[in-house]
Every structure is written in structure tokens, then in C-alpha cells.
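> Below are the sequence and a predicted model; questions follow.
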Amino acid sequence: MEHVLTVPKTKSAPTRSFVDKLQNWLPKIVLAPTMLVTVVCVYGYVFWTAALSLTNSRFLPSFNFAGLVQYEKLMENDRWVTSITNLGIFGLLFMFIVIVLGVGLAIFLDQNIRQEGAIRTIYLYPMALSFIVTGTAWKWILNPGLGIEKMVRDWGFTEFEFNWLVNSEMSVYTLVIAAVWQSSGFVMAMFLAGLRGIDSSIIKAAQIDGASLPSIYFKIILPCLRPVFFSAVIITSHIAIKSFDLVTALTAGGPGYSSDLPALFMYAHSFTRGQIGLGAASAMMMLAGILAILVPYLYSELREKK
């Protein structure tokens, strides 16, 4: 029987060229809708908001150019000044406490303690809740007629007072309490991951040289975590600037507007008071605050890589 040698069929050049082009374009085609939505719904609306902030828009958008009038009104608005002051108090206290607490918890868990997984889960649990749930829960806890004050008085301490929630001078600090409880576990996880990524030989060498454990952490380990510190500052500052749901659920900006923050100010003037131009100007000021923190950080990171 004669054996017939069969030659496998090969694709023609035009077919191969079409397949190659399709393979090159397929990822772009798949990503195109997402990119389009991102460009339009994020960057497009940022530019739209910036344009509205330069008009005299009220209940409906207006295209009459008004220059920086809305920004001048914003700086003369007592509620805006109060919200910026509150943001400074809330943001600085929140960032400082949550980073210090996160570092402390991470160092505690880094000692190879028993039941580390369970304890880490307990610390991280608040991050599973939304700020609406957190604000509502702490509203009950801090309510003088329902929470801590009532519980302590029922124990017999009738003179005890903890009325920060209804005290205009202290209400902003209740936001700090709730936000720290919500976010400290997340910051702890960031630093714990950083600690676990440090080469153990560095620590062993320091121990051989006679360095104490506190000295090792403060002089060797923590300086190595500078990128984690920067990331924690960026994330927590972003949370502080855009805080809206926590304020709405916990204090609603009250009493009066003593615990108001820029995000709540922007919402109130844009959607409930018919001052779209003023609300857009406040939104752009919030964006400027975020960029003032983010741009120097990105510049320093890119400069170091170069």
C-alpha cells in the first residue's frame, strides 16, 4: 500500500493578517466602553462642574460666564468657613489618631501572638460596614437619652454627662470617634502587610548588636515603612475630605451647622437650595484640596523612581 504524504493546510497570508489584527484590537474593543464611561462620567463631569462654578447657575444650569463670583460668595459664606474649620479639626485628628492606632495594632499583631487571625478579623470588621451604618450606630451610642450617658447614669453615676452629640462645640469630635473606629483596622492591615514584608535578617542583625525591641521598631522598621505612611496619609485624607454619609447619618451637620463638612455643604447648596453654581465652586475647592495632597505625593514617588 502506498503511503500518501499529506501536507497540512496553512492559513493564507490575508487570513493570518486579519487574525493578527483582530488579536491586537480585541483588548481595545473590550476596554473601549469602560474607558468611554470613565472619560465621560468622571473627567467629563469634572470639567462640567468647573464650568458651572464660573457661571451664575441657580436651580438650572446657566451658561452666562460670571468669573470667580461664586468663589467670592463661597469665601464670604459663614457656613462654608465653618465647614472648612471643621474639616481641619476632623481631618487632622482623624488622620493622626487612625495612623497612630493602626501602627500600634500592627506592631501588636506582629509579635506572633496567639489567635492572631481572630483578633485581626475583629479589628477589620468595622471596614465591612458602610459609613451610614457606622454613623447610625454611633448616633445611638452617643445619644444622651439612649447611649453611654444613660447607661452610666443607670449604674448610679447620676452626675455623669456625655452630651457631645447635642453640644455644638463638641459635635465635630463625635465624627472623629466614629471615623477612627471605622478606619483604624484598615490602616492596621496596611502597616501589618508592610511589617511582614521587611527582611527578617535586618531585625536579627540589630538584635545581635544588642538593640532593644523598641529601638528596632522606631529606628529601623518604621523608617522602612515610609511608603506605607504616605499611602495611609493619602487614603485617610481622601476619606476625610469626601466624608458625607458619616456626617449625614451621625449629626446631619448639626446642631445648626456646627459639625458641617464641605461635602455636606456642597450637597445642600447644589440639590436643596438651588445654588448649583455655589455648590459647584465648593466641589472644585474639595477637588483642589485632594490634589494639593495627591500631586506632591505622586511627584515625590515618580522622582524617586527616576
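Ah, there it is. Numbering: from 1, shown residues only.
> alpha carbons only for contacts and neighbour counts from here, please
Will do.
> Could I get the buried residue list for stretch 77-88?
Arg79, Trp80, Val81, Thr82, Ser83, Ile84, Thr85, Asn86, Leu87 (16 or more other Cα atoms under 10 Å).
> adding another structure so you can compare the two:
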Amino acid sequence: MSSTSTAGAPRHGALRRTPSGLLQDWLPRIVVAPSLVVSLVFVYGFMLWTFVLSLTNSRMLPSYDFIGFAQYARLMENERWWVASTNLVVFGGLFVALCLFLGVVLAILLDQRIRQEGALRTIYLYPMALSFIVTGVVWKWLLNPSLGIEAMVQGWGFETFSFDWLVDPNMAIYTLVIAAVWQASGFVMALFLAGLRGVDDSILKAAQLDGASLPRIYWRVVMPCLRPVLFSAVMILAHIAIKSFDLVMALTGGGPGYATDLPATFMYTHTFSRAQIGLGSASAMLMLGGVLAILIPYLYCELRGRKHG
């Protein structure tokens, strides 16, 4: 009996925790709890509240007279919303594609260990340090027909030269693409350059020994290894495109007319500023749906890769 009780004593003692041990276990949870509560309330709580408002007839102030999905129906019948949605497809598609192309090309060039690599990397990455407001104002000056590129080239003697996209309703959306690509392509370059530097050199040497050319090595060997970087870049760029507001307001103001409206500018100028809280909440929820449509497939591929990895 004594041996049994003696053998059980350590196990019983192991269950006892000292106050300092309990504090050590609970301290991380106590530290994280405030930020978790703030996130739940001010992020997810407000998202839920926005969805509730989108089901009401709220105007200047919140109202809880529920009308179902009538605000979404109004939104679908709004011509300006469809212009903004079409612009988002054009702007977002070109923005993501051009940033990826330029970013990959610049990263591959810098990966050749060229001279002054640090200076060039800083030059390409510097625009990302600017706010979209600054970018929009600068490109507004450059693209202004009476002040910018058009006036400069005409001053050189090419009087027939014309570059008036900023005031052309059919071309103004592409000025947003130019400014956004100029700012974000350096960031994509940095992502891919970090990925390229992480590729095992032995793989590249083996491909060179097999007689593969440098372009073929990058296309067939290196780029498949950078698939996670590609997914991350696409997700970040698409998120930037969907929520773009400050660049539009600084560069075109949504004009000419509302030719360069995006969902974010539509939500501000056509709904909330006109006391249409319910309609604005509906447009906000559709924007959230666009973000989730990009985020969920990315997370699915990421988690599936880890599961099978």
C-alpha cells in the first residue's frame, strides 16, 4: 500500500500549480484579450452591423425598419453602380496583370547581381512609400493636358501630339491604371526578388547542367517554386484595387462625370454623402463579398497545400 501511495504522490503533486505557474499560463491570454475584443467589436461587429443596416431603409440616421434585400435590388438597378463595377473589372484586371508582369521582370533583372542593385531596388520600391494621395496629385499634374506631358511635348515642337486621357471619359480609367501600376509594381518586385533569393541554387545549377537556357530555367523551374509568392501578390493587389478610393479622388475625382467611379468612390459620393446609409451599406457588403471571393480561394489553396505538404 505504501508503495502505491508513494507512486501516486508525484502524479498528484504534478496537478498542483503554483500561483506563478498559473500566471505564466494565463499572462499571454490576458495580454492578447484586449486586442481580440477590440477586433471582434470594431471589425467583425461593425461588419455585422453594416449587413443589418443594408437590410433596412436607413437614410441619414440608422433605422431598423427591415425591408429585406430591397437595397440590393436598388443597387442592381443603379446605372452608376454598374459603371463603377465595370471600371473595377477594367482597373483591377489591368492593375494586377501589369504589376505582376513588371514586378517579375524587374525582380529577374535584379536577380542577375547587377551593379548598383541596392540603388535600383530602392528607386523601384520608393513609390510604394508614398501615399496614394501624393501619387494621384503628381500624376494629375503630369497628365493635365495644359500643364503636363502633352504641353511639354508640344513645347518641343510636336504641336499635333495629344495625350488628353485625363479629360476623356473613355480613357480616363486608364490614367488610374498608370498611376497605380507606377506605385505598386516596385512592391511586387520586392516580393518576387525575395522569393528568387530563396530558391535553392543547386536546382538552378542542375538545370544549367542539363543545358536549359536562362529564360527556360526561370519559366520552367523558378516560377513554379514561387507559386506562394504569386498567390500573395495577387491577393494583395486585388485587395488594393477593390478598396481604391484616395487615388481616384486625388487623380480624377471620379470624373469626367462619373466615368472613373469605383465601388469605393460610389459608396462615398453617391450613398453616404447623400444620406443613403442603407444603400451605402449594401454596396459595402458587395465590396466585402469581392474581397472574400479572392481571400477564400487563396486560404483554401494555402491550407490544402499545407495539408498535403
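Perfect, thanks for sending it. Not measured: the values here are computed from a predicted model.
> And the TM-score between them?
TM-score for the superposed pair, counting by TM-score structural alignment, normalised by the length of structure 1: 0.94. Supporting figures: 293 aligned residues with a Cα RMSD of 1.3 Å.
> now the buried residues of stretch 77-88 of structure 1 as CSV including secondary structure and distance to Leu22 of structure 1?
Output for the buried residues of stretch 77-88 of structure 1, formatted as CSV (DSSP: H, G, I helix; E, B strand; the rest coil; distance: Cα to Cα, whole Å):
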residue, secondary structure, distance to Leu22 of structure 1
Arg79, helix, 57
Trp80, helix, 54
Val81, helix, 56
Thr82, helix, 57
Ser83, helix, 54
Ile84, helix, 53
Thr85, helix, 56
Asn86, helix, 55
Leu87, helix, 52
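> Can you tell me which of these comes closest to Ser270 of structure 1?
Trp80 (13.3 Å; Cα to Cα).
> That closest one against Tyr71, yeah?
No - look at Trp80 of structure 1 against Tyr71 with Cα atoms under 8 Å: they stay out of range, at 10.8 Å.
> show me what contacts Pro62 of structure 2?
Shown in contact with Pro62 of structure 2 (Cα atoms under 8 Å, 6 or more residues apart in numbering): Leu53, Ile277.
> Surely it is in a strand?
No - looking at Pro62 of structure 2 with DSSP: H, G, I helix; E, B strand; the rest coil, it is coil, so not inside a strand.
> From Leu55 of structure 2, how far out is it?
Counting by Cα to Cα, to the nearest Å, the gap from Pro62 of structure 2 to Leu55 of structure 2 is 11 Å.
> Same check on Leu22 of structure 2?
Taking Cα to Cα, one finds Leu22 of structure 2 at 47 Å from Leu55 of structure 2.
> Between these two, which has more neighbouring residues?
Between Leu22 of structure 2 and Leu55, counted using other Cα atoms under 10 Å, Leu55 has the larger neighbour count: 22 against 11.
> Correct me if wrong: the more buried one contacts Phe69.
Yes - counting by Cα under 8 Å, Phe69 is a contact partner of Leu55 of structure 2 at 5.7 Å.
> State the distance from Val37 of structure 1 to Gly254 of structure 1.
37 Å.
> Looking at the two, which has the bigger crowd around it?
Taking neighbours as other Cα under 10 Å, Val37 of structure 1 and Gly254 compare with Gly254 leading, 18 against 12.
> Could you look up the SS state of the more buried one?
coil.
> which other residues reach stretch 251-270 of structure 1?
By Cα under 8 Å, 6+ apart, the list of residues contacting stretch 251-270 of structure 1 reads 79-80, 82-84, 86-87, 139, 165-169, 171-172, 241-244, 247-248, 275-280, 282-283, 286.
> Apply the buried test to the residues you listed and list what passes.
Applying 16+ other Cα under 10 Å to the contacts of stretch 251-270 of structure 1 flags 79-80, 82-84, 86-87, 139, 165-166, 168, 171-172, 241-244, 247-248, 275-280, 282-283, 286 as buried.
> Show me the residues you listed that map onto helices.
Among those, the ones falling in helices (DSSP state H) are 79-80, 82-84, 86-87, 139, 171-172, 241, 247-248, 276-280, 282-283, 286.
> Go ahead and list the helix or strand containing the residue nearest the centre of structure 1.
Of all residues in structure 1, the one closest to the mean position by Cα atoms, centre = their mean is Ile239, 2.9 Å from it. Using DSSP states H and E, Ile239 of structure 1 sits within helix 226-241.
> Please report how far Phe66 of structure 2 lies from Ser185 of structure 2.
Phe66 of structure 2 is 45 Å from Ser185 of structure 2, by Cα to Cα.
> go on, Asp65 of structure 2?
46 Å.
> These two: who's more crowded?
Between Asp65 of structure 2 and Ser185, Ser185 has the larger neighbour count (other Cα under 10 Å), namely 26 against 11.
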